[in-house]
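S.K.: This is the structure alone, sequence omitted:
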């Protein structure tokens, strides 16, 4: 079953004092209050779901201390650059990507202070020769630190997605992420509840290992949409580790259709935002 085509929204409004990137219609930040909730896996699979629907999409891996996008997309090696020192993005499965992981050895620790990390984010965003994109997903590091602050001040963001798991300790931190985005005037497009339920591959028994209803309760409390709930499934992890995420490897699987549903809900929320005052084609020309 092929993915139903999706018409992505035109360029939406960004923070006051900034204007949309000349080749990127909409930037969407994907954040979480804590690590270990599957944020990067969610980002990559959402990107692939959008790509299968005809959306021109890219992923910027902003987690300079723990980049995982190259592994998940099966990419290695260094990106090429042009004579004027612009970076040519690495590409996999129809998705443009950029990550610090392409520029360092796998076992090299990133011992950088905050200003160096934030400079890397802005350089990757501005100096990468992105294709004309409908959506660029920025996979943020966990928390609400320097990189998130730089994102709000220097990167034109149309909206944000917050990823959480159902248990209280995760939703507590996710609330902080929602509050952070609201404080810096970045609309929260919705919440994704990851690892919501585990279905035994042998007997089919469904179990809410991390509790149930946490995402729905938080969405209601903070008046943000619940874009969808995704399962805890070993195949998701196995395919990401293999460099062929589940949405690419098994697009017709129920899990992949779950990502597709979240992607459609995300685009619907994005489409409801005010339009940018300057059209993308005007900026490109």
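M.R.: All right, it came through fine. Given the structure is predicted, the values throughout are model-derived calculations rather than measurements.
S.K.: From now on I want contacts and neighbour counts done on CA atoms only, so please keep to that.
M.R.: Fine.
S.K.: can you give me the helices for the stretch 1-150 of the chain?
M.R.: Here the stretch 1-150 of the chain has its helices, by DSSP state H, counting those that start in this stretch, at 39-52, 69-72, 114-127, 146-154.
S.K.: Toward the C-terminus from the last one, list the very next helix or strand.
M.R.: With elements assigned by DSSP states H and E, the helix or strand that comes after helix 146-154 is strand 159-164.
S.K.: residues making contact with that following strand?
M.R.: 14, 27-33, 37-39, 42, 170-171, 174, 177-178, 181, 186-194, 215, 270 (CA atoms under 8 Å, 6 or more residues apart in numbering).
S.K.: now do stretch 89-101
M.R.: Residues outside stretch 89-101 that contact it (CA under 8 Å, 6+ apart): 47-48, 51, 56-62, 64, 67-70, 73-75, 79-80, 120, 124, 128-131, 248.
S.K.: Contact partners for residue 258?
M.R.: By CA under 8 Å, 6+ apart, the neighbours of residue 258 are 228-230.
S.K.: Point out the ones among the residues you listed that are inside strands.
M.R.: Among those, the residues falling in strands (DSSP state E) are 228-229.
S.K.: mind giving me a markdown table with the contacts of residue 258 and columns for distance to residue 257 and neighbour count?
M.R.: Listed next are the contacts of residue 258 as a markdown table, based on distance: CA to CA, whole Å; neighbours: other CA atoms under 10 Å:
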| residue | distance to residue 257 | neighbour count |
| --- | --- | --- |
| 228 | 11 | 21 |
| 229 | 11 | 24 |
| 230 | 10 | 21 |
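S.K.: Considering the contacts of residue 258, which is situated nearest to residue 102?
M.R.: Ranked by distance to residue 102 (CA to CA), the contacts of residue 258 are led by residue 230 at 28.9 Å.
S.K.: Next one for the comparison:
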């Protein structure tokens, strides 16, 4: 959390907020977010997801919500987030129809997102994962500056163009004093669904190079797998569909690393001891 940030109304009950970000679209950020959230819940934590991609929300689809899902409202003021598989979720997809394009300028989108965040009754979460839109624009800056984000996870693929944009994401978080908790290299290798052969079609060790460049942890490497895509599109991501698989174990490993890092960071902050003296 940045030293100059105070929690806006609506998020005081959340222990840790993690922004999952990428420099560009198409790197599997939303799929990574939902599987990390499910993995963290599997570890016994209370977890939520804020779908911050106003123009292209996808968490409703990834978690299998009906297209007509709408949040209930308490006291004519607070949204009660819909829940799936133990995960509380808020998304613009729950407030619009899929045929309604949001032709909003930046300030309108940013205002709507902050309203969703602060007027949702998150009911005491341990972790809120924010599925950030790609890039480093208005929404990213507003969340970074106005929300007490505990840290960011950067999702990238190994190829040079994705790494170039991922660097911009890391630099943005550095500028607003939000720690980058680590890098997830997605689509690291392609696994043939017929023979199981693995091939690094997008390049090798890109995530490792990025983590070394910025002295942050490489949290994990995930394959480009047809199963991951099919399971996500079906509303039952891998952590749910194949709880004992090697891929699920990677997501669980990343979740444990994040939990350990944030627990360690929290322990470093303690109230000062005030003493009395006659001097």
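M.R.: Sure, I can see it. In this text, all values refer to a predicted model and were calculated from it rather than measured experimentally.
S.K.: Counterpart of residue 60 of the first structure over in the second structure?
M.R.: Aligned counterpart of residue 60 of the first structure in the second structure: residue 50 (TM-score structural alignment).
S.K.: Kindly report the same for residue 217 of the first structure.
M.R.: Aligned partner of residue 217 of the first structure by TM-score structural alignment: residue 209.
S.K.: Helix or strand: which one has its match?
M.R.: Assigned by DSSP H and E, residue 209 of the second structure belongs to helix 206-214.
S.K.: where do the helices sit along the stretch 151-285 of the first structure?
M.R.: Ranges of helices in the stretch 151-285 of the first structure, per DSSP H, counting those that start in this stretch, are 168-183, 214-222, 234-241, 246-249, 254-271, 280-284.
S.K.: Burial check on the match of residue 217 of the first structure, number of neighbours?
M.R.: Neighbourhood size, residue 209 of the second structure [other CA atoms under 10 Å]: 14.
S.K.: Same question for the one 5 residues further on.
M.R.: With neighbours defined by other CA under 10 Å, the count for residue 214 of the second structure comes to 13.
S.K.: How about the contacts made by residue 72 of the second structure?
M.R.: 79-82.
S.K.: Can you tell me which of those residues has the most neighbours?
M.R.: Once you tally neighbours by other CA under 10 Å, residue 81 ends up highest among these, having 24 neighbours.
S.K.: export the helices of the stretch 151-285 of the first structure to a markdown table and tack on distance to residue 110 of the first structure?
M.R.: Formatted as a markdown table, those follow (distance: least, CA to CA, whole Å):
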| stretch | distance to residue 110 of the first structure |
| --- | --- |
| helix 168-183 | 24 |
| helix 214-222 | 33 |
| helix 234-241 | 21 |
| helix 246-249 | 29 |
| helix 254-271 | 31 |
| helix 280-284 | 35 |
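S.K.: To residue 136 of the first structure, which of those helices lies closest?
M.R.: helix 254-271 (12.3 Å).
S.K.: angle of that closest one against strand 159-164?
M.R.: 140 degrees (axes from the mean of the first three to the mean of the last three CA atoms, to 10 degrees).
S.K.: Mean per-residue distance, helix 254-271 of the first structure versus the second structure.
M.R.: Superposed on the second structure, helix 254-271 of the first structure shows a mean distance of 1.4 Å to its aligned residues (mean CA distance after the TM-score superposition for the first structure).
S.K.: Find me the equivalent region of that helix in the second structure.
M.R.: So helix 254-271 of the first structure is aligned with residues 246-263, judged by TM-score structural alignment.
S.K.: now that stretch: how far from the chain's centre is it?
M.R.: Distance, stretch centre to chain centre, for stretch 246-263 of the second structure: 13 Å (CA atoms, centre = their mean, to the nearest Å).
S.K.: can you check stretch 92-102 of the first structure too?
M.R.: Stretch 92-102 of the first structure sits 13 Å away from the centroid of its parent chain (CA atoms, centre = their mean).
S.K.: against the second structure, where does that stretch fall?
M.R.: Taken onto the second structure by TM-score structural alignment, stretch 92-102 of the first structure occupies residues 84-94 there.
S.K.: centre of the chain versus stretch 227-235 of the first structure, how much separation?
M.R.: 15 Å.
S.K.: Could you tell me where that stretch falls in the second structure?
M.R.: Taking TM-score structural alignment, stretch 227-235 of the first structure hits residues 219-227 over in the second structure.
S.K.: Check stretch 180-199 of the first structure too.
M.R.: Going by TM-score structural alignment: stretch 180-199 of the first structure matches residues 172-191.
S.K.: Would you mark the buried spots in that stretch?
M.R.: 172-173, 177-191 (16 or more other CA atoms under 10 Å).
S.K.: distance from the helix holding residue 209 of the second structure to the first structure after superposition?
M.R.: With mean CA distance after the TM-score superposition for the first structure, helix 206-214 of the second structure averages 0.6 Å from its match.
S.K.: What's the match for residue 144 of the first structure in the second structure?
M.R.: Residue 144 of the first structure maps onto residue 136 in the second structure, by TM-score structural alignment.
S.K.: Can you report how many residues neighbour the counterpart of residue 34 of the second structure in the first structure?
M.R.: Aligned counterpart of residue 34 of the second structure in the first structure: residue 44 (TM-score structural alignment). Per other CA under 10 Å, the neighbour tally for residue 44 of the first structure reads 25.
S.K.: Would you mind confirming that residue 44 of the first structure is in contact with residue 68?
M.R.: No: counting by CA atoms under 8 Å, residue 68 is not a contact partner of residue 44 of the first structure; they are 9.8 Å apart.
S.K.: For the counterpart of residue 72 of the first structure in the second structure, which non-adjacent residue is closest in space?
M.R.: Structural alignment (TM-score structural alignment) places residue 72 of the first structure against residue 62 in the second structure. In this structure, residue 62 of the second structure finds its nearest non-sequential neighbour in residue 235, 4.5 Å apart by CA to CA, 6 or more residues apart in numbering.
S.K.: What residues does residue 81 of the first structure make contact with?
M.R.: Residue 81 of the first structure is in contact with 87-88, counting by CA under 8 Å, 6+ apart.
S.K.: how near is it to residue 161 of the first structure?
M.R.: 31 Å (CA to CA, to the nearest Å).
S.K.: Settle this for me: residue 56 of the first structure is touching residue 130, isn't it.
M.R.: No: in this structure residue 56 of the first structure lies outside contact range of residue 130 using CA under 8 Å: 10.5 Å.
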